[in-house]
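**Student:** A structural model of the following input is requested.
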Amino acid sequence: MVNLKRQIQQAATKHEELIRILAETDHAAPSLNKQKTLIANLEIDIAASDARVAAEEVRRLTELKDHEQYRDSIVRRLAYRATGKREAFEAQAHKEETEYFETLQREHREKETNKALKARLAAAQLAAQALEIQVAHHNEIQQELDQLFEAIFGGRTPGFPEEDERERLLELAVEAHKKASGRVEDESTAVRLLSDAQEHFRSSKIAMKEALSASNRHFFFNGVIADMIEHSALFRAQMEAMSARNLVLDAQFRSSLVETLPDVVISQDSAVKGNPFSSWVTDTVFQEEIKASAARVEQASAVLDGFMIEAAARLVAVKADFARRERELRDAWCALHKARETAFESLARRPLNASGKEI
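**Tutor:** Coordinates of the predicted model:
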């Protein structure tokens, strides 16, 4: 106990300095968050302003062209004068000139607004950079204070059962947070793998449609090419279904709650038909087998869709649990820090004499 008090009194000056710096920089993190929000809003405003500036520039050039046509067109002026419509010409010319200068003013105002927004953005970015330095410094000081406390209070601390209990609760919170993080990682990976499996089943279903289409053409043309297309499509469908099944197995490895996918067996033609020995009956039987295979692919795909819905729901749940564990971890850290701060200050106020006993 005496050694603990001596350690605390020796660290008292350092502790006061660290606490002072933390108090001075406490504002930095919330201020930085506000500054980042301001920067994001300014960037949105600037993008909109850039678009308006571009639109006003196009409008100004159009108005300038109309204005110059009336201002510089001697032929048009003479034509109006010859028909006794000089006043109409002057009125139209004045109208074009007015519209041009109004457009010019709007463009100027928008450019000035744009310039002001960009100046505000530059200032906000500079302020954010300064705050980032303060936040980094604050975090370093906080880490230094944590290390100071850990050196003094780490492990069992005689005379401070509350600090020991807070330390135990923090260890439990750290372990729970770690497990929750692992569950989020596993369920996220499972969702990604199942999503990839769905893509393979979509490709398998497309290939089955191609095979069935080729089989129908074979009835009418009895062609070797149709048979080859059918055979290739069936092979691709089987490969895609196998890839989907393997991905589901990988997902099961990450999450034991992912169920087993039904086997998908796609009938494969043993030989290319379209030869003199091929019969209509044989072709009809095999086409029915293709339809049955397509139905099995559809069934397995529907089962997989159900797996995906369940996995997505689990991911939402484990993310919510992870967020709760994060809050509990922060609370446990704060509680331990407060207990250590209280213990530190209570012992720091008790002076020791030269022999190491309390005065």
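
**Student:** Please make it C-alpha for all contacts and neighbour counts, starting now.
**Tutor:** Noted.

**Student:** all strands for the stretch 51-200 of the chain, in order.
**Tutor:** Using DSSP state E, counting those that start in this stretch, no strands are assigned anywhere in the stretch 51-200 of the chain.

**Student:** can you give me the helices in it?
**Tutor:** 74-82, 86-153, 161-221 (DSSP state H, counting those that start in this stretch).

**Student:** Next: the stretch 201-350 of the chain.
**Tutor:** Here the stretch 201-350 of the chain has its helices, by DSSP H, counting those that start in this stretch, at 224-254, 280-348.

**Student:** Of those helices, which is nearest Arg20?
**Tutor:** Counting by Cα to Cα, Arg20 lies closest to helix 280-348 out of those; the figure is 13.6 Å.

**Student:** leaving aside the residues next to it on the chain, what's closest to Tyr100?
**Tutor:** Distance criterion Cα to Cα, 6 or more residues apart in numbering; nearest residue to Tyr100, sequence neighbours excluded, is Glu63 at 4.9 Å.

**Student:** so the one you found sits right up against Thr98, yeah?
**Tutor:** No - with contact defined as Cα atoms under 8 Å, Glu63 does not count as touching Thr98 (9.5 Å).

**Student:** The two: which is more packed in?
**Tutor:** Glu63 (21 against 14; other Cα atoms under 10 Å).

**Student:** I'd like the distance between the more buried one and Gln92.
**Tutor:** Here Glu63 is placed at a distance of 13 Å from Gln92 (Cα to Cα, to the nearest Å).

**Student:** again with Ala190
**Tutor:** 71 Å.

**Student:** Same drill for the two, tell me which one is more crowded.
**Tutor:** Neighbour comparison, Ala190 and Gln92: the larger count goes to Ala190, with 28 against 14 (by other Cα under 10 Å).

**Student:** my guess is the more buried one meets Arg254, correct?
**Tutor:** Yes - Ala190 is in contact with Arg254 according to Cα under 8 Å; the separation is 6.1 Å.

**Student:** hang on, the earlier thing: winner for burial among the helices of the stretch 201-350 of the chain?
**Tutor:** Ranked by mean neighbour count under mean count of other Cα atoms under 10 Å, these are led by helix 224-254, which reaches a mean of 21.

**Student:** Following up with a second sequence; could you model it the same way so I can compare the two?
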Amino acid sequence: MIFPPSYGESLLIPRFRSRPDETPIDTVEISFTEAAMADIRARILEAADAHISLISRMSDLEHAPFTLDQQSKYLQDLKRTLATLKTELDTLRKVTSKERKDHQDLRDSFARRYAHKLTGRSEKFVSKIEKEEREYLDAVHNQRSAEEKERYLEDTIAETENRVAELTIQTNDYVNLKEQSEHLYKKVFNGPTPEFPEEDQMEIAVQHAKDFFAEAQSRCDKDQEAEKLMFRAEKSVAKAVKFCDEALSASSWDVWGGGTVADMIERDNLSKAKSTVSQAQMLLGQATGLQDAIGPFDNVKIAGGHTTDIFLDNPVSDFEFHKKVKETYVQMRLLHQKVQLELQTQRGRALDSKNNMEDAKSQLAAARAELDKVRREVFERVTGIPCSAGTPPAYDAMDSPPPLDPEEPILVS
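**Tutor:** Predicted coordinates for the structure are as follows:
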């Protein structure tokens, strides 16, 4: 930890004599550095047994978090595979049912067999029966093969779920031990450790990594939220473009004699466009507040007229208003293109921010791991007792069950 420059400086503390005729005041130099070193060693020796116990138990469970993550992903893959297989199996059962019916109908058709016999075509009839029988047997084989795979997947899923449950308990235990270890380290290494400067240096490095990660996390959250706002704004502007397009169509109709109905459709769509783009502008403002690199965006002036224009209709006013509606449509299209471009750019920023956050997270984890390593080494140097239990044993459970038999593909006729 950071300590003041004067922490290790010596102070002169007077030792007074009771008799004035004795030698003058003597001085005893007491070093704060020596006191701090003695204090840290005392704390380390006091916590040595608890530290060894924690490290040993953590070593036994160190595999759990990683293995839990792998097994959880594997379980999800198994469940997706099973869901797909069940859909295919439904189809196979329908095929088998159909082939069974066709085969039985042909085999049991006495009248058709007798007719073939009378016409001398019994061999062709037998060949047809054999063909139906082969198709039926193939369907049965495919169905049974799929059912075996289904049973295999269900059994494997059950085993994996049990394994995940066990690993979850182990991971929770590991996290709890990790918290106890961090609490012990904070208690032992509270304050500067001048005898072990590498511990102070790594504490500073961890604090810097924490600050960097917090900043990266904040930037990532803001960029992702800005991306969501931009996505919603793009949808709103797209709707406004559609309303403007419909208003433009009604305006064109009005120019050619659409009358009052065209006027009302025109102004209704312009009103909807105004409301929708207003919502979009609010969303864009919020996004810009989170990420100032977004924008700027031009304001769209929605064409508007007095209600009396509907009743005082004439070709000249219709044509003039048509030009305003067309200009509104063009502006709205330009705004939509700008928002689409900014949305794609913001998606890139959000992705970069996420990657930076993940890098910062990894750096923080590495710094914390290095600090733990340094502190373990300090414990070893002071106590003379090795703290490392070596590489944790490999997880002896089935990490990756065998895949489905590739020689027996699922066939759907």
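
**Student:** hmm, back to that, looking at the helices of the stretch 201-350 of the first structure, which is nearest to Pro158 of the first structure?
**Tutor:** Counting by Cα to Cα, Pro158 of the first structure lies closest to helix 280-348 out of the helices of the stretch 201-350 of the first structure; the figure is 11.2 Å.

**Student:** Just give me the mean distance for that closest one relative to the second structure.
**Tutor:** On superposition with the second structure, the mean distance recorded for helix 280-348 of the first structure (mean Cα distance after the TM-score superposition for the first structure) is 1.8 Å.

**Student:** Could you tell me the angle between that helix and helix 161-221?
**Tutor:** On the basis of axes from the mean of the first three to the mean of the last three Cα atoms, to 10 degrees, helix 280-348 of the first structure is oriented at 170 degrees to helix 161-221.

**Student:** Helix 280-348 of the first structure aligns to what range in the second structure?
**Tutor:** Mapped onto the second structure using TM-score structural alignment, helix 280-348 of the first structure spans residues 315-383.

**Student:** quick one on the thing from earlier: any idea how far Ser49 of the first structure is from the residue nearest to Tyr100 of the first structure?
**Tutor:** Taken as Cα to Cα, the span from Glu63 of the first structure to Ser49 of the first structure is 21 Å.

**Student:** Arg327 of the first structure too?
**Tutor:** 41 Å.

**Student:** try Arg202 of the first structure
**Tutor:** Distance check for Arg202 of the first structure against Ser49 of the first structure: by Cα to Cα, it reads 44 Å.

**Student:** Likewise for Asp250 of the first structure?
**Tutor:** Separation of Asp250 of the first structure from Ser49 of the first structure (Cα to Cα) stands at 50 Å.

**Student:** just Ser232 of the first structure next, same as before
**Tutor:** From Ser232 of the first structure to Ser49 of the first structure the distance is 56 Å (Cα to Cα).

**Student:** likewise Thr113 of the first structure?
**Tutor:** With Cα to Cα as the criterion, Thr113 of the first structure and Ser49 of the first structure are 8 Å apart.

**Student:** So which residue is smack in the middle of the second structure?
**Tutor:** Lys354 (9.9 Å; Cα atoms, centre = their mean).

**Student:** what about the nearest residue to that residue once chain neighbours are set aside, how many neighbours?
**Tutor:** Ranked by Cα to Cα, 6+ apart and with sequence neighbours excluded, the top spatial neighbour of Lys354 of the second structure is Cys220, at 5.4 Å. Close neighbours of Cys220 of the second structure, defined as other Cα under 10 Å, add up to 22.

**Student:** Skipping adjacent residues, who's closest to the equivalent of Gln35 of the first structure over in the second structure in space?
**Tutor:** Matched by TM-score structural alignment, Gln35 of the first structure corresponds to Gln71 in the second structure. Excluding the flanking residues, the one nearest Gln71 of the second structure by Cα to Cα, 6+ apart is Val164, at 6.4 Å.

**Student:** corresponding residue for the one you found in the first structure?
**Tutor:** Per TM-score structural alignment, Val164 of the second structure is aligned with Ala128.

**Student:** Let me see the contact set for the nearest residue to Met332 of the second structure once chain neighbours are set aside.
**Tutor:** Nearest residue to Met332 of the second structure in three dimensions, chain neighbours excluded: Val241, at 5.8 Å (Cα to Cα, 6+ apart). Applying Cα atoms under 8 Å, 6 or more residues apart in numbering to Val241 of the second structure gives the contacts Ala273, Tyr329, Met332, Arg333, His336.

**Student:** Val241 of the second structure maps to what in the first structure?
**Tutor:** Per TM-score structural alignment, Val241 of the second structure is aligned with Lys205.

**Student:** now swap in Gly120 of the second structure and tell me
**Tutor:** Aligned partner of Gly120 of the second structure by TM-score structural alignment: Gly84.

**Student:** could you measure that match against His67 of the first structure, distance?
**Tutor:** Separation of Gly84 of the first structure from His67 of the first structure (Cα to Cα): 21 Å.

**Student:** the more surrounded of these two?
**Tutor:** The residue with more neighbours, out of Gly84 of the first structure and His67, is His67; 22 against 11, by other Cα under 10 Å.

**Student:** Please give me every residue in contact with the aligned partner of that one in the second structure.
**Tutor:** By TM-score structural alignment, His67 of the first structure lines up with His103 in the second structure. Taking Cα under 8 Å, 6+ apart as the criterion, His103 of the second structure is in contact with Ile129, Glu132, Glu133, Tyr136.

**Student:** swap the cut-off to 6 Å and go again
**Tutor:** Glu132, Glu133 (Cα atoms under 6 Å, 6 or more residues apart in numbering).

**Student:** roughly how far apart are the residue nearest to Gln71 of the second structure and Asp173 of the second structure?
**Tutor:** 14 Å.

**Student:** For those two, indicate the residue with more neighbours.
**Tutor:** Between Val164 of the second structure and Asp173, Val164 has the larger neighbour count (other Cα under 10 Å), namely 20 against 16.

**Student:** how close does that one sit to Phe66 of the second structure?
**Tutor:** Val164 of the second structure is 11 Å from Phe66 of the second structure, by Cα to Cα.

**Student:** before we move on, what about Ala293 of the second structure?
**Tutor:** For Ala293 of the second structure, the distance to Phe66 of the second structure (Cα to Cα) stands at 38 Å.

**Student:** for Tyr329 of the second structure, same thing?
**Tutor:** 56 Å.

**Student:** if I line the two up, what does Leu137 of the second structure land on in the first structure?
**Tutor:** Matched by TM-score structural alignment, Leu137 of the second structure corresponds to Phe101 in the first structure.
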